[in-house]
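Engineer: Sharing a model that was predicted from the sequence below.
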Amino acid sequence: MFKISRLAQLITYLAPFAREEGNSGKQGLQRLLLLRSFITVISIAVWLVFQSSLGLEFSLILSAALLFFMALSVTIGYWRTKTSDLISNIELFCHLLFDVAVLIIVLLNSGGVSNPLISYLLVLLAVTATLLPRNFVIVFASMGILIYTSFLFIDLQSGHNMNGGPEEQELVFQLHLVGMWVIFLVSSILISVFVTHMANAIKDRELNLAKSRESEIRNEQLVALGTLAAGTAHALGTPLSTMAVLLTDLDKLDIEQFKNSNIKADISVLRQQVTRCKHSLTQLTRYYNKDNSEKEENSLISEFTGDIQDYIFNIHPNASIKFEIACEGDPEVIASLSVKHAVINIIENSIKAAEKHVEVSFKIIESSPPLFQISINDDGPGIPAKILEKMGEPFISTQKEKMGLGIFLANATIEKLGGTIEMFNLKTGGALTLIKLPLPKYLQG
């Protein structure tokens, strides 16, 4: 006798929670065919083991015919799952009716209502409740109750002679059969109402979760793009300000001063700043139009470091800065444009704060799990304690007329990937920034 708790466990396997209705029907048919194959094998094994002891008389011709049609139905069913992307509710229901027809034939030739296999109707009803809409469930439940009632009526009419036993024993057995029928009736109603409702609720929940995941992915992409856009706008601020100052100075010169001024040097600076702006905008365009994010987001540590060095040396040719890769081999690290932008932002802040020079080191920390660490050390005055406490907020900065947006955006980018940014003042002077990121192979999802 199946209980509702057992049926609830069965639902978690039989109910295909797919995003598309066609795919759901396909998965449902696959699991129904698997269940049919399993029951067929178990039935054959039981019949072979117990036929002599139980005195079962089952026609070999009928057995062979049933096995043939069962094998044929499984073959056709699997062929349908391979050749069709859409399995309709009607087709699923027809497969369930085929199982019922086979069960009726078996029951008619092996004890009828007294055969425990009649409870398999409940299993098929549970499958119907998890795979098909309520109308199909009601029809199947009504049909199952009618079949069980018919077998019970036939058994009671035949008197079910207990091999010459007392009438009381016959009455007790008939009451037992009626009790089984009542339990079947109640179980059918419970499955039709509660299990169907539960299966629909679980399907709705899975669909809502799928939609939420898709929405979350879209939101993350928008946030990443917005963060990079804001970072690009922040990066454009310095070169545009430099160009504005140069153009203002040039505008104040008269013709004689213009001839005598070092105009070529100013033009070189302007060209350098224009290149910097173009590079920042190119990064943003590449990020927005990228076709294969997986290939672009990870690279070897040597390539990642090379990109950072090229940018810094190009934009800050006069800066005294040392780069070092302090790790064995050439492991793969997270190297998305937003991460590069964050690292460059921190390095540029150190260049501005440094008195003489900056040291940047890249290495792998042997922790659990291993981490990619970037340390940035400058010999500047350090970070004031009040500012250090609020570092990472968007409008905190040690520089006048700055908003601290760069550090805020860098912190947001690194935290989004499961990393951290830590800033310290060194006892010997200057500041140390540690950026720690998980390695790509240890990232979840």
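Structural biologist: Received the coordinates, thanks.
Engineer: okay, CA-based contacts and neighbour counts for the rest of this
Structural biologist: Noted.
Engineer: Can you name the residues in contact with the helix or strand encompassing residue 76?
Structural biologist: For residue 76, the element it lies in under DSSP states H and E is helix 60-83. Residues from elsewhere that reach helix 60-83 (C-alpha atoms under 8 Å, 6 or more residues apart in numbering): 26, 29, 30, 33, 36, 37, 40, 87, 102.
Engineer: neighbours of residue 139, just the number please.
Structural biologist: 11 (other C-alpha atoms under 10 Å).
Engineer: Looks to me like residue 94 is in a helix.
Structural biologist: Yes. Residue state for residue 94 (DSSP: H, G, I helix; E, B strand; the rest coil) corresponds to a helix.
Engineer: also this one, for the comparison:
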Amino acid sequence: MTRPLSATLPLLDLDRVLRFSLYSRWVFVAVLGTSTLVFYLLQLGLPLLPLALAAAGMAGLNLWLAQAGQKGRPAQRLLQQGLLLDVLALGLVLGLTGGASNPLAVLFLLPLVMAALVCSARFAWGLTGIATAFYLLLFFWHVPLPAGEHAGHGDHEALFNLHLAGMWLTFALSAGLITTCVSRLVRILGERERRLNQAYQRQDTDERLLVLAMEAASLTHQLSTPLNNLFLLNEELRETPDLPEEVQEDLQLAHTQLQQCADILSRLKSQSQAEQEPVRLYHTLGERLAQWQNLRPEVRVDWQRPVAEQDPRVRLSPLFWPALFNILNNAADAGEGRIELHTHFHHNGDWELGVHNRSGVLSEAQLRRAGLDQFDSGKPAGLGLGVWLSHATLSRLNGRLELSNHAEGGVYARILLPLEPSA
């Protein structure tokens, strides 16, 4: 059984290879038609009508192959049929123009090179056998070139010079076509390899995210028990009589913080099943910032909230908020407790957020690697696991994260996220 073409060289884009072979065949048809016209003008004793019919027939079959490719027929089958057509057409043309003595016989190598590169071994060897048999037949069956047995010395010398010129022309044409064919295929392979490398990197990122998600789920369940114990202890202490007012206030603050921790754990547990409900963008951002600042009361966030009329209604993935808070925590630690937040909603649906802390600076190495790799974090401008997770999350949401040194000092994190508008 013949192996499918896709199994022989899976890195190749067969549709692009088919288009290249169709284009090369059109070039051959044009050269053959032009040569036939030149033979006619020079009044050479060659069978011009069969050559013209061969060019027309090859053009018609190539047009049929192109239309069949547009209709969705398998590219591997069309490619094999086209290579077989090349060998048959070349054998016919050589038989009409001198047979094996024609220096253009070396062109048999071109379809064989293509078959060896992109077809199965069985088909390539079969095509090689057909081409070899045709070449052997050309020694016995062919139409001789002008200047026959009774030609004079001058005719034989002219014929020999024509043969040498044909050998040079054949070499130049073969070298150009082989170089073009091989270099084109190498470029196709390079592009496919680059796409595969990107796919492997995405897979590696997904695997790392999966491991972190499993660890987070495990830690969530582990934290539930001590958190419930702290709730019970807090309740018992609050019920203790004759407590000073300061202690009562501290216990109430501790109860509020514990409740926020419980809410966070609850969101973590249900986040995998959360749906993207339509929300008011800036209203939701304000609520989330308030919740975050309850956990980081020492941080000052300077943000000018747009007016209500400019608050679009969108569908926002719940995965976005942990990514944003990672950036805010990193900026708060690096910026000595002060963050400037800039927001802008573009007309094309992209939401832009800028997080600016005025302390620290990123090195050239960090700027090259910013958001792409996980490495040790060194405040006040370190980039660690949190930034890497934010970058990976935003990439999965079709957004991106850019880090740069701000002209006024400090580090600027630019988040661009496409959002789905909702009526």
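Structural biologist: All right, it came through fine. Fair warning: this is a prediction, and the values are worked out from it, not measured in the lab.
Engineer: could you pull out the helices for the stretch 251-400 of the second structure?
Structural biologist: With DSSP state H, counting those that start in this stretch as the criterion, the stretch 251-400 of the second structure has helices at 281-295, 320-334, 364-369, 385-396.
Engineer: any idea what residue 118 of the first structure aligns with in the second structure?
Structural biologist: Following TM-score structural alignment, the counterpart assigned to residue 118 of the first structure within the second structure is residue 105.
Engineer: Wait, that match touches residue 94, no?
Structural biologist: Yes. At 6.8 Å, residue 105 of the second structure and residue 94 qualify as touching, with contact defined as C-alpha atoms under 8 Å.
Engineer: circling back: export the helices of the stretch 251-400 of the second structure to TSV and tack on mean neighbour count?
Structural biologist: As requested, the helices of the stretch 251-400 of the second structure are arranged in TSV below (neighbours: other C-alpha atoms under 10 Å):
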stretch	mean neighbour count
helix 281-295	15
helix 320-334	20
helix 364-369	14
helix 385-396	21
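Engineer: closest to residue 217 of the second structure out of these?
Structural biologist: helix 320-334 (14.6 Å; C-alpha to C-alpha).
Engineer: by how many degrees do the closest one and helix 281-295 diverge?
Structural biologist: In this structure, helix 320-334 of the second structure runs at an angle of 50 degrees to helix 281-295, with axes from the mean of the first three to the mean of the last three C-alpha atoms, to 10 degrees as the basis.
Engineer: Helix 320-334 of the second structure: how far from the chain's middle?
Structural biologist: Shown here is helix 320-334 of the second structure, whose average C-alpha point lies 29 Å from the average C-alpha point of the whole chain (C-alpha atoms, centre = their mean, to the nearest Å).
Engineer: helices or strands up against that helix?
Structural biologist: strand 338-345, strand 350-357, helix 385-396 (3 or more C-alpha pairs under 8 Å, 6 or more residues apart in numbering; DSSP states H and E).
Engineer: ok, back up a step: compare the helix holding residue 76 of the first structure with the second structure and give me the mean distance after superposition.
Structural biologist: Relative to the second structure, and after both are superposed, helix 60-83 of the first structure has an average distance of 4.0 Å to its aligned residues, where the measure is mean C-alpha distance after the TM-score superposition for the first structure.
Engineer: Give the buried residues for that helix.
Structural biologist: For helix 60-83 of the first structure, the buried set under the neighbour-count rule, 16 or more other C-alpha atoms under 10 Å, comprises 66, 67, 70, 73, 74, 77, 78, 80, 81.
Engineer: got those as TSV, with distance to residue 97 of the first structure columns?
Structural biologist: Written out in TSV, the entries for those read as follows (distance: C-alpha to C-alpha, whole Å):
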residue	distance to residue 97 of the first structure
66	15
67	17
70	13
73	12
74	14
77	14
78	17
80	17
81	18
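Engineer: still on that earlier bit, so which of the helices of the stretch 251-400 of the second structure is nearest residue 174 of the second structure?
Structural biologist: Among these, helix 364-369 comes nearest to residue 174 of the second structure, with 45.1 Å by C-alpha to C-alpha.
Engineer: which residue numbers in the first structure go with that closest one?
Structural biologist: Going by TM-score structural alignment, helix 364-369 of the second structure lines up with nothing in the first structure.
Engineer: What lies in contact with that helix?
Structural biologist: When contacts are defined by C-alpha under 8 Å, 6+ apart, helix 364-369 of the second structure is touched by residues 383, 403, 404.
Engineer: where does residue 12 of the second structure land in three-state SS?
Structural biologist: Under three-state DSSP, residue 12 of the second structure comes out as coil.
Engineer: In contact with it, which residues?
Structural biologist: For residue 12 of the second structure, counting by C-alpha under 8 Å, 6+ apart, the contacting residues are 6, 118, 185, 188, 189, 192.
Engineer: got a winner among those for most neighbours?
Structural biologist: Taking other C-alpha under 10 Å to define a neighbour, the member of these with the most is residue 118, carrying 24 neighbours.
Engineer: quick one: the strands in the second structure?
Structural biologist: Secondary structure of the second structure (DSSP state E): strands located at 278-280, 300-303, 313-315, 338-345, 350-357, 400-405, 411-418, 420-421.
Engineer: For residue 10 of the second structure, find the nearest of these.
Structural biologist: Between residue 10 of the second structure and the strands of the second structure, the shortest separation by C-alpha to C-alpha is 31.4 Å, and it involves strand 400-405.
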